[in-house]
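Peer 1: Just a sequence and a predicted model for now, questions to come.
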Amino acid sequence: MDGDIARPNYNPFIRLDLRDNVVVARLPVAAGTAVPAEGVVTLQDVPAGHKIATRFIAKGEAVRKYDTVIGFASEDLAPGTWMHSHNILFDAVEKDYAYSRDYRPTEFVPQPGRATFQGIRRADGRVGTRNYIGVFALGAAGATAARRIAAYFTPDRLEAFLMVDGVAPFAHEGGDGMERGGEPMALLRRTIGGTLRNPNTAAALVIASAAEVNDLEGFLAGQGLERGPALRTLVIGEEGGLRRTVEAGIALVREMLPLADAVTRETVSAEHLTIGMQCGGSDGFSGLSANPALGVAMDILIRNSGTAILSETTEIFGVEHTLTARAVTPEVGRKLVERMDWWLRHSEGRDSQINGKVAPGNNAGGLANILEKSLGGSKKGGSTGLMAVYEYAEPVTAKGFVFMDTPGYDPVAATGQIAGGANMVIFTTGRGSCFGSLPAPTMKLASNTPMYERMEADMDVNCGTIIDGEETLEQAGRRIFERLLRHASGERTKSELAGVGTNEFVPWPIGVTA
């Protein structure tokens, strides 16, 4: 990399907008390095992904990246100064929600010319990208049984069922010691029920104890579910304990296997893809490469009549006005602001991300505060209109770009998206992540080449080519979209090959624990 700096005309910094007063280091840059493109010399060592001032910035003046305010100078700052959380103050930013001002209808690809993949069509017309039998625990008391039943069905025991991707446990820590009604129970039941109905779930076994608050009959009735060949139930107290429940569960799954196996993949339109977008372990490059490249890919998907779900409400704080301006109606935009206001009340006075500080890994990677992180994270949403805003785990029915209210914690956020109907997840990362998910598989994008090379066994796509100057955002976005079609057609992602996903079902534990 040092040789790159020595190359004639090589600029070790990236300028994102002509109106910015900072630029971002492509690689570690030593103090005293001349940057002719900006007419400055670095005054301190600058880590990769971090920023320098390109002109004098007065104390209190706005710091601008992508022509968006990411904070305010804590002191007078000379050109070439390393800019980070030590001299960029987090403070309230004046926002103009400009509801629907920038909305433009999407120009769709005509039906005959739309992209296709090899999907699994269900009886009701929905299309899956995978084919799992799920073993669902209604509460923590059923978690061990669910895990043991699923673990029994090893690849060797599924050899005869070529179309079944696996038997997956969906265990969690809730279901008891909680409010019996209201939002917490409705949210938990909606999450379990939505995952059970996900188009990637071919059949399901639901396990309850005899006494948990999330009782079996109440769950089934509340979710409009009826027992049948593809939906079986067990109550541990009635079966005679854990061992007998596991034995009975294995027998029931065996009965469902031929039913789940009786499917084929067929050519279907990309309009049947619903993508949950996630980011975790972000760095200073995430908002320059992986996130905007994913946004380009999702714009392509949406023009092909597919759906992309942006979430992690606390991680769009400070830039939510850029989304409300793209809302199809003012009502959609106002719903997003209402969810943000809920989070601000919920987090008031607490040491949480929405109140300024980002996680230590994000900070080390070059993100000074939540405003800067939000700026990069929101770029996953591409450029099309915001068509709907959903609460956590609500069924996503709108086509196009939508938003789902979730926490920023990746497993909780992705769980809500999958419960809402996402049949694939795409996850961007700059610091590295080993995240995976079921029944919707996760495809991971690396923001920079060094991390991709270190963690190649976990990363599906390297977007560091953008930072390296080898590829444009548009080229990378097209490559991501084409890779998405391959994975949606059955090609295993790196997280699937690593066997990751059985521990990442994490419903949002909102509410009182008694």
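Peer 2: Nice, I can see it. Numbering: from 1, shown residues only.
Peer 1: from here on, contacts and neighbour counts on C-alpha atoms
Peer 2: OK.
Peer 1: Next, the buried residues of the host helix or strand of residue 335.
Peer 2: Using DSSP states H and E, residue 335 falls within helix 330-347. The neighbour-count check on helix 330-347 (16 or more other C-alpha atoms under 10 Å) flags 330, 332, 333, 334, 335, 336, 337, 339, 340, 343, 344 as buried.
Peer 1: Touching that helix from outside, list them.
Peer 2: Contacts to helix 330-347, defined as C-alpha atoms under 8 Å, 6 or more residues apart in numbering, come from residues 97, 99-100, 313-314, 317, 320, 323-325, 327, 354-355, 386-389, 403, 405.
Peer 1: helix, strand or coil for residue 23?
Peer 2: Taking DSSP: H, G, I helix; E, B strand; the rest coil as the rule, one finds residue 23 in the strand state.
Peer 1: In contact with it, which residues?
Peer 2: Neighbours of residue 23 in contact, by C-alpha under 8 Å, 6+ apart: 13, 14, 15, 16, 51, 52, 53, 54, 65.
Peer 1: put this beside the first:
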Amino acid sequence: MRRERLAYLQIHPEDNVLVALRDLPAGFMIDFAGLQFPLLSAVAAKHKFTLHALPQDASIFMYGVLVGKMNVAVGQGEVIKTENLRHASDDFKMGTRKLSWIQPDVSAFKERTFNGFHRSNGSVGTANHWLVIPLVFCENRNVLTLKSALEDKLGYQVESKDYSDEVDALIARYKSGASVDELLAVDLSSAKANIRKSRLFANVDGVKFLNHDMGCGGTRMDSDALCGLLAGYVTHPNVAGATILSLGCQHAQASILRDEIKKRDPQFDKPLFVFEQQLEGTEQELMQKAIKATFAGLSIANEQKRKPAPLHKLCIGLECGGSDGFSGISANPALGYLSDILITLGGSVILAEFPELCGVEQELSDRCIDEATADKFMHLMKTYNAKAEADGSGFYMNPSPGNIRDGLITDAIKSAGAAKKGGTSPVTAVVDYPELANLPGLNLLCTPGNDVESTTAEVAAGANVVLFTTGLGTPTGNPVAPVIKLSTNTKTFEKMPDIIDLNCGTIIDGEETIEEAAHRILEYVIAVASGEVQPKAVQLGQDDFIPWRRGVSL
């Protein structure tokens, strides 16, 4: 049932600004909570305007928390923008535990299952991949050579256009003497798409090649963290086994990787083939051994088949990128409600991107199950922000130009909306990168706000599905876990249907409640986890993988 679409919204009763839900012209009359006043200037959709006249240095509240202070005095009905608002957030300290929460009705999902790949350690994968990984950047070329040799022959070539037909059309026009303007005007809409070959190994979803620029030359901390991250991928429930290429002399040694694997899975029994180029000798010897081992491993992986699993075997990674002024009132709260549903069912949720939790530290620390967990969260937040400030870029520098243009003026505004993805349940664990964060309940994982670095870390921490909200649009994906993209507004969803899976703009449009959207999203998650639906990022082969160097990355 369609509901009346509002023109503006107060997110929290304590907020002293309203959010425009559509473009509002100057002079538009506001009638809210006994107040009637005209807008002093035009307010674009997603942006905020004041409920009262405010003096210089007055505090601005959104989501019930401090998100900024006024640089100058403003009148009632004035738009909030970078020129008149600066970042500000409340300090935080050890508080009392606030662990009570209202669990959602989960009757619709209590007996539901998904069809996944059951591993010997009790985890369940939503996909079945084989990995080829370099321990050091020196092996990247060899990994790409393996990719060239294996991917197409085995039927794993991405089912998307390579645009070679478009290039052929332009070459023909150029040879015929076309001018620059004529080349720019060529119609390429009829160019053909690639045809995907059938897979040789029907039960293996893909062979994934994870190149990176680390493993040596940096700090030992970074190389050790890389081994931990790669171990998270090798032991991941969506992975059947791996081929590892090592040069031999680098910091990131195979022995460190094996130790990290054992930390995460003491009874690890997946096929694991490690080849060291300096021991093997010639490139041909290395490559032939790696090809034979990978092919044999794929034949083992192909014996795995999907079987029913309860929903508590899902571990959902929560991510946002290209956020806008609607993120915190549509897609993110919908994921928050979904998170509460899954946690009530006994599942796991990972909330990351610590620079985007600035301003809500007190709420999240108070929700931690005990003081030790709260102290760890606060310590990680303070240490990370202090390092950023020491490098001249605190958390307040997090919003991107696109964020600001679409209404996220300060980091605290962005963070308060981003945190809504985590729902209302207690925080069961706080985990530092690159460790596992897959305990039942809400896990806080220390990662940057950088979309790909954070998604890469969440998957290594155990997420077997990632839910990614976006207001501006982003193609981000992951090689191992399916990344489901959710638009915060209908306009972006309709403009970028090739990269976005679901529309949460229906909440803004008055077509759905947050609860209804959450139920719809979870139904889609179940279909994806069962292999019945491929998200757009999977279809496009958007295998983004960037390990985090523990420096400043916002």
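Peer 2: Great, that's in hand. Note that the structure is a prediction, hence the values are computed from the model and not measured.
Peer 1: Okay, and which of the contacts of helix 330-347 of structure 1 map to strands?
Peer 2: 386, 387, 388, 389, 403 (DSSP state E).
Peer 1: before we move on, the earlier item: filter the contacts of helix 330-347 of structure 1 down to just the ones in helices.
Peer 2: Those of these mapping onto helices are 320, 323, 324, per DSSP state H.
Peer 1: Please point out which of the contacts of residue 23 of structure 1 structure 2 shares.
Peer 2: By both residues aligned by TM-score structural alignment, their matches' C-alpha atoms under 8 Å, the contacts of residue 23 of structure 1 still in contact after alignment to structure 2 are 13, 14, 15, 16, 51, 52, 53, 54.
Peer 1: if we can go back for a sec, what's the matching range in structure 2 for the helix holding residue 335 of structure 1?
Peer 2: Under TM-score structural alignment, the match for helix 330-347 of structure 1 in structure 2 covers residues 371-388.
Peer 1: how far away is residue 423 of structure 1 from residue 482 of structure 1?
Peer 2: 16 Å (C-alpha to C-alpha, to the nearest Å).
Peer 1: The two: which is more packed in?
Peer 2: Taking neighbours as other C-alpha atoms under 10 Å, residue 423 of structure 1 and residue 482 compare with residue 423 leading, 27 against 15.
Peer 1: which residues does residue 361 of structure 2 contact?
Peer 2: 92, 378 are the contacts of residue 361 of structure 2 under C-alpha under 8 Å, 6+ apart.
Peer 1: What's the match for it in structure 1?
Peer 2: Counting by TM-score structural alignment, the partner of residue 361 of structure 2 is residue 320.
Peer 1: So for structure 2, the centremost residue is which one?
Peer 2: residue 319 (3.1 Å; C-alpha atoms, centre = their mean).
Peer 1: Would you confirm that residue 192 of structure 1 contacts residue 421?
Peer 2: No - using C-alpha atoms under 8 Å, residue 192 of structure 1 and residue 421 do not qualify as a contacting pair, with a distance of 11.8 Å.
Peer 1: Just give me the longest strand of structure 1.
Peer 2: Max-length strand for structure 1 by DSSP E is strand 201-208.
Peer 1: which residues in structure 2 does that one match up with?
Peer 2: Going by TM-score structural alignment: strand 201-208 of structure 1 matches residues 239-246.
Peer 1: Doesn't residue 443 of structure 1 lie inside a strand?
Peer 2: Yes - under three-state DSSP, residue 443 of structure 1 falls within a strand.
Peer 1: That one pairs with which position in structure 2?
Peer 2: Looks like residue 443 of structure 1 aligns to residue 484 there (TM-score structural alignment).
Peer 1: Just give me the neighbour total for residue 78 of structure 2.
Peer 2: 23.
Peer 1: For it, what is the corresponding residue in structure 1?
Peer 2: So, by TM-score structural alignment, residue 78 of structure 2 is matched to residue 81.
Peer 1: hang on, isn't its match packed against residue 44?
Peer 2: Yes - taking C-alpha under 8 Å as the definition, residue 81 of structure 1 is a contact partner of residue 44 at 6.6 Å.
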